[in-house]
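Undergrad: what follows is a predicted protein model with its sequence.
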Amino acid sequence: MPKCDATVKNEENLNVQNGNKDLSFHGLLDKFASKEVDLEYARAPSKRQHLIPTTSSSISANQCTSQTKKKRKRVRGYAPPSQYAHLSPVPDRLGPNLICIFVGLNPGVATAKHGHMFANPTNLFWPLMSESGCVSRRVTCIDDESLPQNWDLGITNLVSRPTAEQSELSQEEMVAGTPSLEAKLIAHSPEIVCIVGKGIWESIYKFKTGRKLISSEFTFGFQSDYGFDFASANSKSSKIVSKPKIFVIPSTSGRVAAYSRAMKSELWAQLGNEIQLVRRSRQENVRESAS
């Protein structure tokens, strides 16, 4: 005898209450409907990804990725002279009637080992000089000895002792190097002094003024109205005081990445133009004297 609707509904409720796993006809339809919902989410990757919980494997992968990132190199602290006593200082490259003297901070380890200025292959000094017009051909560190004779250019340093990094020199040591540097510049009386590194100019400024150079008071390139006399020399033939032009460029060390290659090249080109003007002027004076 067929069951009435009320009887069927009561049996289904009883099955649910008793935990009976034998699903009714209506239960099968409910299960089928739930599977349709699952298929809908399967067709929608964005929804499916949103529902996927973070697993331990995904966390470990992120941790591995972060561990492979390059760590910032540790900055070295002050190194006493005894630490690099086995390295010899590099002689200055100077001579008479120089147009420009380049002032570096101090010899690096590669420079001291090779016996040539700015010898580290990562240093941009020689590539930038070659491109700038300061010289007429490509030059490298082995050309440092011929700079005075061939191009009327010289090189010296603020501090003579070698170290691996600038941080291994003390601030007091850098400031104290100013009088010796100034004496060399006065003795050779160049028309231009190129400071290769802002830190060198800051040390000179500190020695001359007794205070720190404020960033707002400084721009790279030719310095003007800096408030003190530096490397001025009295002419031997007259009472005229010769005061060199001061030109400051960023350090060419490969460790200094704060300034772009394009920015450095632009400053070097400006310096190269000035050196060429002086060189042409000297050549014209020689021709006039000979005629």
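TA: Looks like it arrived, so ask away. Residues are numbered from 1 along each chain as shown.

Undergrad: from here on, just use CA atoms for contacts and neighbour counts.
TA: OK.

Undergrad: residues near Val193, how many?
TA: Burial of Val193, expressed as a neighbour count using other C-alpha atoms under 10 Å, amounts to 24.

Undergrad: look up how far Ala42 lies from it.
TA: Distance from Val193 to Ala42, counting by C-alpha to C-alpha, to the nearest Å: 73 Å.

Undergrad: again, but for Lys184
TA: Plainly put, Lys184 is 80 Å away from Ala42 if you go by C-alpha to C-alpha.

Undergrad: got it, and Leu124?
TA: Leu124 sits 58 Å away from Ala42, going by C-alpha to C-alpha.

Undergrad: and these two? Which one has more around it.
TA: Between Leu124 and Ala42, counted using other C-alpha under 10 Å, the more crowded position is Leu124 (18 against 13).

Undergrad: ok, second structure coming up, stack it against the first:
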Amino acid sequence: MKEENSLKSVIQSFKYDSKAPSSPGNGNRIRKRVQKQPKVTHAYKDLAPSLSGDLKAIFVGFNPGIQSSLQQHHYAHFTNLFWKLFNQSDFLLKVLKSLGVDIEKEIECDELLRSVVIPGDITGSYRTAVKAEHDFEISKYHIGFTDLVLRCTRMAQELTLDEKLANVPRLISEFSNTGARYVVFVGKGIWEIVVKYYADNLGINFKLTKSNFLWGKQIQRDDSKYNLILSKLYQALGHPCSIYVFPSTSGLVTSLNYNEKLKLWHDLGDDVVNEANS
């Protein structure tokens, strides 16, 4: 009997008591409050335009991306096709030809030219190897760079419409002050903003469509509203100028295939040479 009572008391000692105070050791875990770390934001630098007082051509991007901001050079991301198209179209060589530069002689005394112009496979021929790091230096060859908006963002979609429109007057001023003979918008979206700016100023409702827009040189065609916008823009520039619109050279843009893009670049370079010879 004593053994039975003793067994009961042992069992009773293990019985759960709901009134007993809880402690860290009885299975109830204490949750520690973890504070969220503040999100780190980086203030990326603006990318200044590369301009000179007498430009033959100026290329216009949307706004600097992260790599362009970090490296402080235009079209700096390794996936961007800008410099590949620039070199394969021989654009620098064609600009130099339009300026009457004797490349063979100039290479002897121009260190920069020696670093970016390379002898081709055929005797007397050349090709170029211009990179993003040369963007500010090649302004000496009358080629410049700027952006619609100078502020850096990860994506152009982060720019507001008001911000983009507010930068158009600055852009037009750069074209005028540099006397750029060829203005090349590298991305249709940039040109759409400029068109909207002038359409709003003229008080007309206009939008670029497949029926009124073609890639390359922008000339007056059948659309009277588009013609009016072009006339207003040329008037604002105050000097003879040709406007070209190319697809964005971002690796993400596939509106045209590479060969189609390259043809636009070849056409631009040929226009530069032909005008100089006329």
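TA: Arrived safely. Predicted model only: the values in this text are computed from it and were never measured.

Undergrad: what's the counterpart of Lys252 of structure 2 in structure 1?
TA: You called it Lys, but residue 252 of structure 2 is Leu. Under the alignment (TM-score structural alignment), Leu252 of structure 2 pairs with Arg255 in structure 1.

Undergrad: so its match: helix, strand or coil?
TA: Of the three states, Arg255 of structure 1 takes coil according to DSSP: H, G, I helix; E, B strand; the rest coil.

Undergrad: number of nearby residues for it?
TA: 11.

Undergrad: again with Gly154 of structure 1
TA: Close neighbours of Gly154 of structure 1, defined as other C-alpha under 10 Å, add up to 27.

Undergrad: and if you look at Ala183 of structure 1?
TA: The number of residues packed near Ala183 of structure 1 is 15, by other C-alpha under 10 Å.

Undergrad: same deal with Lys232 of structure 2?
TA: By the measure other C-alpha under 10 Å, the count of residues near Lys232 of structure 2 is 15.

Undergrad: repeat that for Phe102 of structure 1.
TA: Neighbour count for Phe102 of structure 1, taken as other C-alpha under 10 Å: 18.

Undergrad: same deal with Pro49 of structure 2?
TA: Using other C-alpha under 10 Å: Pro49 of structure 2 sits among 18 other residues.

Undergrad: ok, now Leu29 of structure 1?
TA: The number of residues near Leu29 of structure 1, taken as other C-alpha under 10 Å, comes to 12.

Undergrad: which helices and strands sit right next to the helix or strand where it lies?
TA: Secondary structure assigned from DSSP states H and E places Leu29 of structure 1 in helix 25-42. Contacts of helix 25-42 of structure 1 with other secondary structure elements, assessed using 3 or more C-alpha pairs under 8 Å, 6 or more residues apart in numbering; DSSP states H and E, are made with helix 45-51.

Undergrad: how many neighbours does Pro162 of structure 1 have?
TA: Applying other C-alpha under 10 Å, I find that Pro162 of structure 1 has 27 neighbouring residues.

Undergrad: map it across to structure 2 for me.
TA: Counting by TM-score structural alignment, Pro162 of structure 1 lines up with Cys152 in structure 2.

Undergrad: may I have the residues that are in contact with that match?
TA: Contact criterion C-alpha atoms under 8 Å, 6 or more residues apart in numbering gives 44-47, 63-66, 69 as the residues in contact with Cys152 of structure 2.

Undergrad: re earlier: residue range for the helix holding Leu29 of structure 1 in structure 2?
TA: In the comparison with structure 2, helix 25-42 of structure 1 aligns to no range at all (TM-score structural alignment).

Undergrad: what segments of the stretch 101-250 of structure 1 are helices?
TA: Chain-ordered helices for the stretch 101-250 of structure 1, with DSSP state H, counting those that start in this stretch as the definition, fall at 109-114, 125-132, 147-151, 171-176, 178-188, 198-209.

Undergrad: contacting residues around the first one?
TA: Contact with helix 109-114 of structure 1 is made by 87-90, 117-120, 162-164, as judged by C-alpha under 8 Å, 6+ apart.

Undergrad: now do the second one
TA: Residues outside helix 125-132 of structure 1 that contact it (C-alpha under 8 Å, 6+ apart) are 118, 135-141, 252-253, 264-265, 268-273.

Undergrad: so what's Leu213 of structure 1 closest to, chain neighbours aside?
TA: Computed as C-alpha to C-alpha, 6 or more residues apart in numbering, the closest residue to Leu213 of structure 1 that is not its neighbour in sequence is Glu202, at 5.8 Å.

Undergrad: how about the one you found, what's its partner in structure 2?
TA: For Glu202 of structure 1, the aligned residue in structure 2 is Glu192 (criterion: TM-score structural alignment).

Undergrad: distance of that match from Lys207 of structure 2?
TA: Glu192 of structure 2 sits 8 Å away from Lys207 of structure 2, going by C-alpha to C-alpha.

Undergrad: all strands of the stretch 51-200 of structure 1, in order?
TA: With DSSP state E, counting those that start in this stretch as the definition, the stretch 51-200 of structure 1 shows strands at residue ranges 100-104, 153-157, 192-196.

Undergrad: residue in structure 2 matching Leu271 of structure 1?
TA: Matched across to structure 2, Leu271 of structure 1 falls on Leu268, judged by TM-score structural alignment.

Undergrad: quick one: map Ile214 of structure 1 onto structure 2.
TA: Taking TM-score structural alignment, the alignment pairs Ile214 of structure 1 with Thr209 from structure 2.

Undergrad: okay, now that match: neighbour count?
TA: Counted by other C-alpha under 10 Å, the residues lying close to Thr209 of structure 2 total 8.

Undergrad: Ser216 of structure 1 now?
TA: Other residues within reach of Ser216 of structure 1, judged by other C-alpha under 10 Å, total 6.
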